[in-house]
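S.K.: The following comprises the amino acid sequence and a computationally predicted model.
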Amino acid sequence: MSSRGIADKVAIVGMGCTQFGELWDRSTDDLLIDAVGEALGSAGVDRDDVDAFWLGTLGSGQSGLTLSRPLGIDYRPVTRVENYCATGSEAFRNACYAVASGAYDRVMAVGVEKLKDSGFSGLLRTDPPDDGTAPELSLTAPAAFSLLDPAYCTRYGVHPDQMREAMTHIAWKNHRNGALNPKAQFRAEVSREKIEAAPKVAGRLGVFDCSGVSDGAAAAMIVRAEDALDYTDRPIYVKALSLAAGPMRGGVDPAFDFTSFPEVVHSAADAYAQAGIADPRRDISLAEVHDCFTPTEIVLMEDLGFTDRGQAWKDVLAGEFDASGRLPVNIDGGLKSFGHPVGASGLRMLYEAWLQLRGEAGARQLSDPHTALTHNLGGRPGGCVSFVSVVGNELGIRG
């Protein structure tokens, strides 16, 4: 799978992101107003100067009216999109292509989710009727992703205690990163002992192996690359956007063994081809990946080409993906610590890339980052959508 891509044709010139968390006193409208307002302010653009909007939300509103009403947008195109947990990234992808096509000069991608006022504990969604050939849909998300753990151990001969140690390190790392993030849902370091002693949710997944359920919104202002310096002296250029939707055969395919997401492999390969990245381990400065559960992040390190097959658990324990490691992953805390308001998560990842590549990440700022990868996963093992973006603070790829 490959596409021509739009490398260096569009740029992000402003971003905004709300606090993530249990925001009982903030409505969907409040979150949208805050995120959009911050993005407009950072780009120096008035709301009425935005030609079109793309809004991503899984269940916090229907149609473009969800955005146009609270923002008071008069008669502009507002497109509402949804693609499971890749919803925010889908809004961004569509907005970028609209500018690259020449249809619009200035567009905005927005993502929002309000999960804490639904009357339901967790992710509220309704699956359409099916023919019964997708058994994974009958499992809860923790149950489905818990299968990655024993499957990985079996395939690569990893002792369960070693895998448990690696999963614990992921949770410890991401909470430690999130403790430095003023907008994160959970802003406290958690000891390894506490992580391992936590009550179990599914399989060997404990409470600290699972991402948070939260409210939040994020937004990005997008223009043509050649116009970017009219808005900011530090734009972020889009190098690659790739989305892959799987055939959803994992539940009935004997070859599927829960140790890889084929959709991620395909979308990553496409993104690297678009961006001209020959070696992601060398060419990428930081990555924000979809750590919905701790074993997911371990598998993703291999699917994204950050390490060899069967090696991720060792590299995790060696600190390769820590803030001080060779490739920092989820430096803002990830889904695990920053939180996971579904429609906003993909844009939240880009928000961290925006801060890091502009040198504005504060206490968690990395030294001279130039290229960032973001990754979203929507669905379950065996049937999902995967999004990968690559962005950078220079035109071209700096090796």
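M.R.: Great, that's in hand.

S.K.: From here on, just use CA atoms for contacts and neighbour counts.
M.R.: Noted.

S.K.: who does the longest helix along the chain touch, helix- and strand-wise?
M.R.: Within the chain, and with DSSP state H defining each element, the longest helix by residue count is helix 160-178. Under the contact definition 3 or more C-alpha pairs under 8 Å, 6 or more residues apart in numbering; DSSP states H and E, helix 160-178 sits against helix 148-156, helix 192-197, helix 294-303, helix 312-317, helix 334-338.

S.K.: this is the other structure I want to compare:
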Amino acid sequence: MSSHGIKDRVAIVGMGCTRFGERWELSTADMLVEAASAAYASAGVAKDDVDAYWLGTLGSGSSGMLLSSALKLDYKPVTRVENFCATGSEAFRNACYAVASGAYDVAMAIGVEKLKDSGYSGLVGAAPPSDGTGGTLSAPARFSMLAPAYAAKYDVARADVKRAMTRVAYKNHFNGARNERAQFQAEVPEERIANATPVAGDLGIFDCSGVSDGAAAAIIVRAEDAHHYTDDPLYVKALAFAAGPGSGPIDPHYDYTTFEEVVRSSRDAYAQAGITSPADELMMAEVHDCFTPTELVLMEDLGFSARGTACRDTMDGRFALDGALPVNPDGGLKSFGHPIGASGLRMLFECWLQLRGEAPAGRRIAERGKRYGLTHNLGGAPGECVSFVSVVGAERG
């Protein structure tokens, strides 16, 4: 059974996104102001027109005061949320539900992270006390386990899986090189990617997403009011979220070739949106390519490739900019960067550009009669994660 959903009940009417990267020159407040200001301008509203705010951040602030003080809000409700790497998506999900419920007319979802100032090379924050059964490996080490497991299960040569991983990184750097907001804006030859310094297992440096600073924001209103703000709103077709039981590290049946949370959340999202064949009906997808083998597995969990065929489909160019289903046309986490609180909203920003025909010519996707965009975030690790899937469209109904 899927969620009841809120299909076509709310719409995005304005968005803003900063450049991601090592933004030493900006504070967290500066980035919030930049993203929010761009969203206000995009929707043609003033900050006082927004009734309530949802702020997503993992470690750059501890309450809604982070946003209210940065924007100098006039005693508006600000809710701070966190859900691992799906934090930005969680802010969006909650803002959409608030408007759909009738509680507010206009809401903003905004996410920010200032990772480079934390002093850590990866995620911020310490793990809470546990019973000791959870994984103790680094994030690259945990996700590196996907590649050999996939090769073994589907009888694919490990070298062929590595070549597909390299192609994922090449594709996403190719796309990011055409994105002025991306952290890494240069193409990287496949040979260099394949021979890069090892990090964990079959993962090299170029198989890992960027650690960055950034912010992104969206303004949400009721669908029937959308055209008061813009001629080209995006309508929310589906919002799906799944949190797993977290048993992967101690479950002898878990084989590291799938994220069941992604399977469940995507199935729910497709039911809400009325999508029966995602590979044929989606114009584009933004997925959580935290590591290159993650993207390969996601192609199958999201229903874009049949089981055991994601490597072949990737090598055949199915998910390239000019492929049948472009994946991460903005460069993804790999090239755009991954400031935790902003990533989910950054994915929606790319849907905003592509579905409205505003993406730069160098990476603009041909419509081909398809008008849906998908975003996917996961947070956690293989076998113990949360997963979010949204579907948005340029037309209501």
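M.R.: Looks like it came in fine. Fair warning: this is a prediction, and the values are worked out from it, not measured in the lab.

S.K.: Could I get the TM-score for this pair?
M.R.: Once superposed, chain against chain, the TM-score is 0.99 (TM-score structural alignment, normalised by the length of the second structure); 394 aligned residues with a C-alpha RMSD of 0.6 Å.

S.K.: mind listing the strands in the stretch 201-350 of the second structure by residue range?
M.R.: 203-204, 213-222, 234-243, 282-286 (DSSP state E, counting those that start in this stretch).

S.K.: who wins for proximity to Gly393 of the second structure among these?
M.R.: Gly393 of the second structure lies closest, by C-alpha to C-alpha, to one member of the strands of the stretch 201-350 of the second structure: strand 234-243, at 5.2 Å.

S.K.: Name the nearest residue to Ala151 of the second structure, ignoring sequence neighbours.
M.R.: Using C-alpha to C-alpha, 6 or more residues apart in numbering and skipping the chain neighbours, the partner closest in space to Ala151 of the second structure is Arg158 (5.5 Å).

S.K.: can you check Gly44 of the first structure too?
M.R.: Nearest to Gly44 of the first structure is Tyr231, by C-alpha to C-alpha, 6+ apart, at 6.6 Å.

S.K.: ok, now which ones touch the residue opposite that neighbour in the second structure once aligned?
M.R.: Alignment note: Tyr231 of the first structure maps to Tyr229 in the second structure; criterion TM-score structural alignment. Neighbour list for Tyr229 of the second structure: Val13, Ala43, Gly44, Val45 [criterion: C-alpha atoms under 8 Å, 6 or more residues apart in numbering].

S.K.: Work out for me the element the first one sits within.
M.R.: Assigning secondary structure by DSSP states H and E places Val13 of the second structure in strand 10-17.

S.K.: Pull up the aligned stretch in the first structure for that strand.
M.R.: Going by TM-score structural alignment: strand 10-17 of the second structure matches residues 10-17.

S.K.: quick one: that stretch to the second structure mean distance?
M.R.: Compared with the second structure after fitting, stretch 10-17 of the first structure deviates on average by 0.1 Å (mean C-alpha distance after the TM-score superposition for the first structure).

S.K.: How far does that stretch sit from its chain's centre?
M.R.: Between the centre of stretch 10-17 of the first structure and the centre of its host chain there is 16 Å, according to C-alpha atoms, centre = their mean, to the nearest Å.

S.K.: Now that stretch: buried residues?
M.R.: Across stretch 10-17 of the first structure, burial judged by 16 or more other C-alpha atoms under 10 Å covers Val10, Ala11, Ile12, Val13, Gly14, Met15, Gly16, Cys17.

S.K.: Would you quantify the distance from the last one to Tyr237 of the first structure?
M.R.: Right, the one you point to is Cys17 of the first structure. Distance, Cys17 of the first structure to Tyr237 of the first structure, by C-alpha to C-alpha, to the nearest Å: 19 Å.

S.K.: go on, the first one?
M.R.: Using C-alpha to C-alpha, one gets 6 Å for the distance from Val10 of the first structure to Tyr237 of the first structure.

S.K.: Within the helices and strands, which one has Ala98 of the first structure?
M.R.: With DSSP H and E as criterion, Ala98 of the first structure is part of helix 87-100.

S.K.: which residues are contacting that helix?
M.R.: Identification of contacts with helix 87-100 of the first structure by C-alpha under 8 Å, 6+ apart yields 6, 9-10, 53-58, 80-83, 104-112, 220, 222-224, 241, 342-347, 376, 387.
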